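Chemist: Here is a sequence with its predicted model. Questions after.
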Amino acid sequence: MRSLIASLSLLLALLAAMPAQAQMTFLPEIRAGISARGVDTGNLLDANRIGDANVELLFTAPDLNAWTVIGELRPHLGATMSFRGQDSYGYAGLSWTVQAPILPVFVEASAGGVLRSSMFNAPQNDPARNLGCGVGLRVAGSVGINLPLGASVIATAEHLPDFGACGTPQRANTNVGIRLGFRF
């Protein structure tokens, strides 16, 4: 127990000794919001489809930005939790953000992988455990408006294709949502 307390004290002392700016450059942005699931089946404005909460962390990777002429390329890590009994999922990948020259507007494209909760809680022989269904791809597009004090409002559309791996023909999922972002 003493060694644990000593280790935690040392870790806190080291973190406190680091400049505040260096601590925040690794994680420059956090986003959180709500989304509506399955909008590709129609009735986009149905409020009953809203049932997911999302959080996303965007990291800094200076070596990735060395080759981009316009925009900012950043790794991201996120999670979407369903409050309506559907699959929750975690995702990771790269986001490319392009800022408008004069206006406080930006667009973003993201691509990466997704891990759905069905991979773990579906019955043993359920197709939801198949590669491409439980583990698959995620692509997203966003439009955002920068607000004062490093905040932003972001509208996002994401698509999680399964390529027929879930036992049904193309049971892809398209979601739309709104998020609030904070840059540090």
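Modeler: The structure has been received and is ready for your questions.

Chemist: contacts, neighbours, all on C-alpha from now
Modeler: OK.

Chemist: In which helix or strand does residue 119 reside?
Modeler: helix 118-121 (DSSP states H and E).

Chemist: Which positions in that helix come out as buried?
Modeler: The neighbour-count check on helix 118-121 (16 or more other C-alpha atoms under 10 Å) flags 118, 119 as buried.

Chemist: Work out the gap between that helix and the centre of the chain.
Modeler: 20 Å (C-alpha atoms, centre = their mean, to the nearest Å).

Chemist: Which residues does the helix or strand that that helix is followed by contact?
Modeler: Remark: after helix 118-121, the chain's next helix or strand is strand 135-146, criterion DSSP H and E. Residues outside strand 135-146 that contact it (C-alpha atoms under 8 Å, 6 or more residues apart in numbering) are 91, 104-116, 119, 152-162.

Chemist: buried subset of these?
Modeler: For these, buried by 16+ other C-alpha under 10 Å: 91, 105-116, 119, 152-162.

Chemist: Distance-wise, check residue 89 relative to residue 57.
Modeler: 15 Å (C-alpha to C-alpha, to the nearest Å).

Chemist: Got another one to weigh against that:
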Amino acid sequence: MRRVLAMIVAVVAIAAGAHAADLVPPPQAAVPIFVAPPPAPPSFLSEVRLGVTAHDPGGQESGSANLSGEILSGRPFIAADPILNMLIPRFHVGGSLNFNGQTSFGYAGLTWTFDITPEIFIEGSFGGAFHNGKIDPVPHRDALGCSALFRESGAIGFRFAQNWSVMAIVEHLSNAGLCSNNRGLTNVGLRVGYTF
């Protein structure tokens, strides 16, 4: 009888142990130490650029240089298709200050950036500008014809670090023949950009 009682106790103990083991939660998977932060919401300010340009080489005002600066917005929205995404422009505003008292100007417009590779890109921009130069012919000055001008620019750039780029730029201002004089103004130079 004692033997039967001992066997019953042993069976109950084993069964109880099995049920207790079933109640223990399975071991948790290891949680990574580093968790990436959620993506930041898009910001209006996307990039700042600063550079130097040769002022109107070969023109009436040649022989001086400009300090040029520009800020760019982010794209207003992002397309799923990368090709379509490149067609979405960014808004820009900038200025060019001549070091020798020649024509300086401020401008605003739209910029399109096309990535050739992850590091190399080309850009085109179009917009308007206001200047402090001469409208009518004056010796050694460009006769720009209107106070408000169209501005176009093109650039080729290289991203040499995660947030930094350098680019060669050419920009042209003219009134497209809408005023009596239309000498136009072309600057060429280099810029460094910092992307936020």
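Modeler: Right, received. Where do you want to start? Everything quoted here is computed from the prediction, not taken from an experiment.

Chemist: Counterpart of residue 188 of structure 2 over in structure 1?
Modeler: Matched across to structure 1, residue 188 of structure 2 falls on residue 176, judged by TM-score structural alignment.

Chemist: from what I can see that match touches residue 36, true?
Modeler: Yes - the criterion here is C-alpha atoms under 8 Å, and residue 176 of structure 1 meets it with residue 36 at 5.5 Å.

Chemist: quick revisit: quick one: which helix or strand includes the match of residue 188 of structure 2?
Modeler: strand 173-183.

Chemist: Equivalent analysis for residue 65 of structure 2, please.
Modeler: Assigned by DSSP H and E, residue 65 of structure 2 belongs to strand 64-73.

Chemist: residues of that strand that come out buried?
Modeler: 65, 66, 67, 68, 69, 70, 71, 72, 73.

Chemist: With respect to residue 5 of structure 2, which of these is nearest?
Modeler: Closest to residue 5 of structure 2 out of the buried residues of strand 64-73 of structure 2 is residue 73 (84.0 Å), distances taken as C-alpha to C-alpha.

Chemist: Need the counterpart of that closest one in structure 1.
Modeler: So, by TM-score structural alignment, residue 73 of structure 2 is matched to residue 59.

Chemist: again, but for residue 122 of structure 2
Modeler: Match for residue 122 of structure 2 (TM-score structural alignment): residue 107.

Chemist: just checking, what packs against the helix or strand its match falls within?
Modeler: Using DSSP H and E, residue 107 of structure 1 sits in strand 105-116. For strand 105-116 of structure 1, the packing partners by 3 or more C-alpha pairs under 8 Å, 6 or more residues apart in numbering; DSSP states H and E come out as strand 89-99, strand 135-146.

Chemist: Okay, angle between that strand and strand 135-146 too, please.
Modeler: 160 degrees (axes from the mean of the first three to the mean of the last three C-alpha atoms, to 10 degrees).

Chemist: average gap between strand 105-116 of structure 1 and structure 2?
Modeler: For strand 105-116 of structure 1, the mean deviation from structure 2 after alignment is 0.3 Å (mean C-alpha distance after the TM-score superposition for structure 1).

Chemist: Would you confirm that residue 145 of structure 2 contacts residue 176?
Modeler: No - using C-alpha under 8 Å, residue 145 of structure 2 makes no contact with residue 176, being 10.0 Å away.

Chemist: Now list whatever residues contact both of these two.
Modeler: Common neighbours of residue 145 of structure 2 and residue 176 (C-alpha under 8 Å, 6+ apart) are residue 182.

Chemist: Compare those two and say which is more crowded by neighbours.
Modeler: Between residue 145 of structure 2 and residue 176, residue 145 has the larger neighbour count (other C-alpha atoms under 10 Å), namely 23 against 14.
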